[in-house]
Each structure stands twice: as structure tokens, then as C-alpha cells.
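>>> test case, fold it:
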Amino acid sequence: MLKAVILIGGPLKGTRFRPLSLDIPKPLFPVAGLPMIQHHIEACVSVPNLKEILILGYYPASELTQFVAAMVQEYKINIRYLQEFMALGTAGGIYHFRDQIRLGSPEAFFILNGDVCADFPLVEMLEFHQQKGNKPLMTMLTTEATRQQSVHFGCIVQDRDTHEVTHYVEKPSTFVSTLINCGVYLCSLELFHTIATVFNARQQEYYNDGAGNGKEVIQLERDVLMPLAGTGRLFAMPTNNWWSQIKTAGAAIYANRHYLELYRSHSKERLVERGPAAGDGSKCSIIGDVHIHPTASVHHTATLGPNVSIGSNASIGPGVRIRESIVLSGASIANHSLILHSIVGRLSSVGQWSRVEGTPCDPNPNKPFAKMDNYSLFNSDGRLNPSITILGCSVTVPPEVILLNSIVLPYKELTRSFKNEIIL
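Next comes the predicted model:
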């Protein structure tokens, strides 16, 4: 029997994801038509003998109750949300709820960071972990980054033959390795003994010296992985599958593109059939991969794609062109408007003949992931970098205006065009 733990953090995190996280918890932000962590759940459900999924974080339970109930109903698997009493760190929450994870004596359990998006190779990880016998305490998923990108992640040095991790550094100040940590792990229950050692040392320091107030905050990367490297108990499984993180809204556009591409192989029913508009007015013109929620209304003269997601109850008018964008639930795009490289927030409206446009900031699209999440929002002189355009919740864009490379906070009613601005 196996379990999975999804770490989602809490409302104090994800500030770089604003304004999109102001009206919805970041883990529930829809990417390719599904809440972000539903992609994690789908990957876990595909693993044989995985019986329970635990979601750990410090969001108020009321914000996830409906989502969890819907997931249990859809996937027929036991899913629970366990709320931390404070931010306990990536390993602190796991240790705090150790009895819940160990309940039923699972053979092993997965840990998935909630801000990771990927073609998760969980079944392959399980096979890799089992092939090592009783040696591994933990197997981590790894991928290759460029030399410049690697310092933004946990960097791994491994034995090329055995894949044993001999050295690990979290976000090093200088180059260590191009092999990086993907934030996906498979762990034996013995891991709790290792975390307990860290926890007890923290408690001792606190009561002896009164140092700090984070005696229960434990970071998996710094407090567990770094000391574990070189002991013969930590292994790295490389993958060539697509992988990225969602730290900023720009990364959501990138993740949307790749999840839509993955639908082609395992969920074709979520994509609209490609091709020109139907003569009977039943279908608009579709280019590339496009997801349209069944409740959305799209005029047959509109053209969507590639890489577009349209949310529930959205309305797309005649002659509208949308490309590389996410339109969230209840949004309306009026006649002959253009939406490029943008996210249109919930219940927002774009007037007719308007142009909402961002600039793609994918510095290396040929890599298995792109560092859009570390792409700085501002230049060194303080000006806004070219990026996607984001409309927060309930934003009104009037007819015949241009909104270029700008971020609009919720409940704003614009009166003119903007370029490279944040509208507060």
C-alpha cells in the first residue's frame, strides 16, 4: 500500500502569483482547465495500490473543503486536507502529521510540492525505488537545467552508476551541478526517524538557548536532504519529461501550454477538435491545443489557439482572437477583441475592439522546463519587464483600448490604454 502527500503551503506564500491568488488559493488556480493540484492528484491516482492522498498546508480548511469533496467523488480515492496550525516548512508539516501518514503502514509515500507542474513519472519512480532494495530512504526526481538556471534550485551531485546522491546544495551561490531537484520524492517510513533527529535537535536548541521561535519549522531541502546526501540512503532518478514550477503568473501560461499538450496522449476528450469553424455555427475555428469548458459560450466566428484554456461560463464574442492565454470563469470578451499571452481573471470583461497583449518571456523554450518563474518582474532601473498581461478578478476593460505588458489588480475599471504598468 502506498500514500501520497501534496504540500501546498499557505496564504502567506505565493505572493509572486498575485493578483491571481487574491481571490482563489494558488493551489486551486485552474491550469489547462483543472485546479493546479488536480494534476498532482491525477498522477497519484495512476499509481497502482496508492490508497490515500493527504494535502498538507495552512490555508483555512473552508477554502479547500469543496475541492476535496469533488476530488473524492471524481477519483473514488480517500483524499484529506490536513491544516497546519502555522507554517511548519516542507518537512515540518510532514513530521507534524506523521501518524496520519504512517496509518495503515504504507510501504512508502510520495511527496509532491504543490507549485510543481510536470508530466509526473510516479510509476517509474516507484520501480526505480524498489529496484534499490532496502537501501534508499528517499528517491528524488531530478532533471537537467542550464548552468545559469541551476543555481535557482537544489543542485545534486550523484554517482553516475548507482545514482546515489553524494552531495546536495539548496540554491547554491556558485555553480555546483546542472542536475536539479524537481520537488517530487518517494520516501520510506524510516524517513521519520531522520526528521525526528532534526526536530529533537531544534527543540534542544530552543530550550537551552531560546534561539528563535521556529523550533517546529523544518525544511526538507536544507535540514534533511543536505545531511542525507553522501550517506548511501538518498538516490536521484533522472527524467526527461516536461517539468517546471509555478511561482509566477507567467509560469502558469507556460504550464497551461504543456498540460494541454499532455492531454493529447491521455485525455483527448478535454481538447476541442482542431480545424476551421463549422459551417452550421456549432464550432469556432481551433488552432493547436485548446480547452473549452462545456458551460462556456464561444461564438462560431471566434478563433482560438494555440494553447488556450476557456473557463466555465465564460463568453467569447464574434470575431474574437485568443492565443497563448487563459480566460477564467465568468469572464467575457466582446466582439473583435484580441487576447495574446494574457490571463483574464474571473468575472472580468474586455470591451469590443480592444487589445490585451503580453510579451512571452520564455528565455529557453527548447529546455524541458523554462525559467519563467525566476524571470524578474522589474528591470534593474525599476521599469516593468516585458511579461504577460494579467487582469485580476472583476476588471473592466473598455472598448477600443490597448493593454500591453500590464498587471491590473482586482475590481478596477480602466478608462484608457496602458503599457508596461501595474494598475493598483
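>>> please make it C-alpha for all contacts and neighbour counts, starting now.
OK.
>>> tell me the centre residue of this protein?
The structure's the chain has its C-alpha centroid closest to residue 115; by CA atoms, centre = their mean the separation is 3.6 Å.
>>> quick check: that one touching residue 245?
Yes - Residue 115 is within contact range of residue 245, at 5.6 Å (criterion: CA atoms under 8 Å).
>>> buried sites along stretch 18-27?
18-22, 25-27 (16 or more other CA atoms under 10 Å).
>>> this one as well, want them side by side:
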Amino acid sequence: MPKDRITITLEKELLKKLDTLVDGRDIRSRSHAIERALFSHLEEGKVKQALILAGGEGTRLRPFTYEIPKPLIPIKGKPMLEHIINHLLAYGVKNFILSVGYMSEKIISHFGDGKKLGVHIDYVIEKERLGTAGPLRLAKDLLEEDFLMLNGDILSRVNITEFFAHHQKMNGLGTIVLVAVNDPSKYGTVDLYGNKIMKFVEKPKKSKVVSNLVNGGIYLLKSDIIDYVPKKGFSMIEKDVFPKLAQEEKLYGYIYTGPWYDLGTIESYGQAIKNWS
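Sure thing, here's the model as predicted:
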């Protein structure tokens, strides 16, 4: 977003408090701390709610997930889901919906109502496997007009402020964080026209890859997207919803180039333990 340089005068004690927010990662400088503090107190132009998918069995992380649900697996001493919540909280997101299923009681016991993290948490419980789109039906009555939706096994430093501003500017039903990967044949690649997503190519052969941009598992969505979710049973937002939106030219991309870890495998989990800070 375009920025203007200004000069302000603040009390020393207030500056000291602002300086305690600077960690060199989520908040990089004093001016960044001031910007974040102002943003957290401005309601207009801020996304306030996130739906996090945390109900999977984590089969690719076995044997760890035989005894512990994937969202509680630790990274640097904290559950991976706690890292996600803390990152969003730094951008003013304080209302969370966790879609849980596998070992849901352990997740609910750990996070409770969210007060210990400074947030509010509601839960929707998947009594059967619903995929990545089905939980939207369960959360329908809790969702606001614009909300974040995230896979509960993705770690990133996406600037939520800039992401939301981009989403509002595009004025579609959904905006997807897109990341570049070395081997897109392991994922579904995205065909872009400007910022508009035209189509998805599911796990293309290396010789037919036309883009190295893949779905980053982080979305901004309007609540109307629920109308595109199948009424019953298991469904995937990547296969059953997003292609329809792309066909109707209502889906956009936001290219992100910072740290990004898909913690769905033992290999990527090891990389995050080594490199995440």
C-alpha cells in the first residue's frame, strides 16, 4: 500500500511501550509498531475473524499424530496453531473459529475460549470428515462478511493488512495467497491473468508446468462463498469451490514471497523446526 512519511511527538513512556513490540519479525521497527498499534484500533479496513481448519488426522505426520493432534505439535516450544493465532492477533484478528474433529477434545482443552492468548475462540466440530469446504457449512451462522480462512498446518508471515487491502480492491468473492515453489508438480498450480485466477492445474507433469505459483492455504473470503459449497457431505474448497469462482471470474490471487511452511509432512516439519523464528 502507498505510504506517507509523517512526524509525530510522543511521550517517552509510550515510546518505551511501543519499543517492546518490536521483535524484528512480525514488527520490524518503531514506525511499524506505531502503524500496527493504530491499525489495531481502527475498525474500518480491518479483517476481524479467522476460520482455521484444524480437524484433520495428520496421517503424513505419523507416528506423532497417533497421540497428539497436528495443531498441537510443537514448533520452537509452542503448538503450531498457537503460532498462527499469535501472527493473526498481531494484525488485530481477535475472533477465531476452529473447525476440529480428530482428537478435538485435546485441542479444545488446550485453547479453551482463547482468553489466555487474548482472543475469543468458537468451535465447530466435524462429526464426520468434511474436507476443507464442509466446515464452512458448520460455521455459517458465525461468519462475518469478510473473513480469513486458513489451513491449520501453514506457517507464514503474510502481511494481513496488505492482504486485506488487496482483497477489498479486487472486490471478488475470494482472494488466495499464492506462493512460488521449486517443484509445483507436487501441488495444484494457478494460471493468473493479472491478479485474476483463471484456472487451476492439479499436479501437472513437470514438462507441462506453466506456473510455479501454488495455493498457499490462506484465503480471504466473503460470506457469500458458502452458497458455492455442496449442501452435504465431504467437499474440498480447492476442487469443489475455487474452480467455480475462477470460471465466474470472482477469484483473485495475492502473491506472497516471505517464509512459508506447509507442515503436512515430516520433512517440512523438520524444516520449520530448523528455520522458523
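>>> what two of the buried residues of stretch 18-27 of structure 1 are the furthest from one another?
19 and 27 (14.0 Å; CA to CA).
>>> which residues in the stretch 51-200 of structure 1 form strands?
Taking DSSP state E, counting those that start in this stretch, the strands of the stretch 51-200 of structure 1 run over residues 78-83, 108-113, 116-118, 138-144, 154-158, 165-170, 179-187.
>>> the longest one corresponds to what range in structure 2?
If I follow you right, that is strand 179-187 of structure 1. The aligned range for strand 179-187 of structure 1 in structure 2 is 213-221, by TM-score structural alignment.
>>> which other residues reach the matching stretch?
Residues from elsewhere that reach stretch 213-221 of structure 2 (CA atoms under 8 Å, 6 or more residues apart in numbering): 146-151, 154, 164, 167, 173-181, 184, 187-190.
>>> which residues touch the aligned partner of residue 80 of structure 2 in structure 1?
Counting by TM-score structural alignment, residue 80 of structure 2 lines up with residue 36 in structure 1. Counting by CA under 8 Å, 6+ apart, residue 36 of structure 1 touches 26-30, 114, 117.
>>> mind checking which of those residues are in strands?
30, 117 (DSSP state E).
>>> reformat the contacts of residue 36 of structure 1 as JSON lines; add distance to residue 349 of structure 1.
Formatted as JSON lines, the contacts of residue 36 of structure 1 follow (distance: CA to CA, whole Å):
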{"residue": "26", "distance to residue 349 of structure 1": "22"}
{"residue": "27", "distance to residue 349 of structure 1": "24"}
{"residue": "28", "distance to residue 349 of structure 1": "22"}
{"residue": "29", "distance to residue 349 of structure 1": "19"}
{"residue": "30", "distance to residue 349 of structure 1": "18"}
{"residue": "114", "distance to residue 349 of structure 1": "30"}
{"residue": "117", "distance to residue 349 of structure 1": "29"}
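>>> closest to residue 199 of structure 1 among the contacts of residue 36 of structure 1?
Among the contacts of residue 36 of structure 1, residue 114 lies closest to residue 199 of structure 1 (CA to CA), at 23.3 Å.
>>> can you tell me how far the equivalent of the closest one over in structure 2 is from residue 171 of structure 2?
Counting by TM-score structural alignment, residue 114 of structure 1 corresponds to residue 152 in structure 2. According to CA to CA, to the nearest Å, residue 152 of structure 2 and residue 171 of structure 2 sit 26 Å apart.
>>> which of these two has more neighbours?
Legend: neighbour count by other CA atoms under 10 Å for residue 152 of structure 2 and residue 171, higher for residue 152 (26 against 14).
>>> relative to residue 104 of structure 2, how far out is the more buried one?
Applying CA to CA to residue 152 of structure 2 and residue 104 of structure 2 gives a distance of 13 Å.
>>> then residue 249 of structure 2?
Distance, residue 249 of structure 2 to residue 104 of structure 2, by CA to CA: 37 Å.
>>> quick one, which of the two is more surrounded?
Neighbour count, other CA under 10 Å: between residue 249 of structure 2 and residue 104, residue 104 has more, with 20 against 15.
>>> can you pull the contacts of that one?
Contacts of residue 104 of structure 2 (CA under 8 Å, 6+ apart): 55, 69, 125.
>>> just checking, the last one touches residue 100?
Yes - in this structure residue 125 of structure 2 lies within contact range of residue 100 using CA under 8 Å: 5.0 Å.
>>> quick one, which of those two is more surrounded?
Remark: of residue 125 of structure 2 and residue 100, residue 100 carries more neighbours, 24 against 17, as counted by other CA under 10 Å.
>>> now check structure 1 for the residue matching the more buried one.
So, by TM-score structural alignment, residue 100 of structure 2 is matched to residue 57.
>>> show me what contacts its match?
Contacts for residue 57 of structure 1 (CA under 8 Å, 6+ apart) come out as 7-10, 81-84, 87, 93.
>>> at 10 Å instead, please
Contacts for residue 57 of structure 1 (CA atoms under 10 Å, 6 or more residues apart in numbering) come out as 6-11, 81-90, 93-94, 114.
>>> which of those residues are buried?
Buried among the contacts of residue 57 of structure 1 by 16+ other CA under 10 Å: 6-11, 81-84, 87-90, 93-94, 114.
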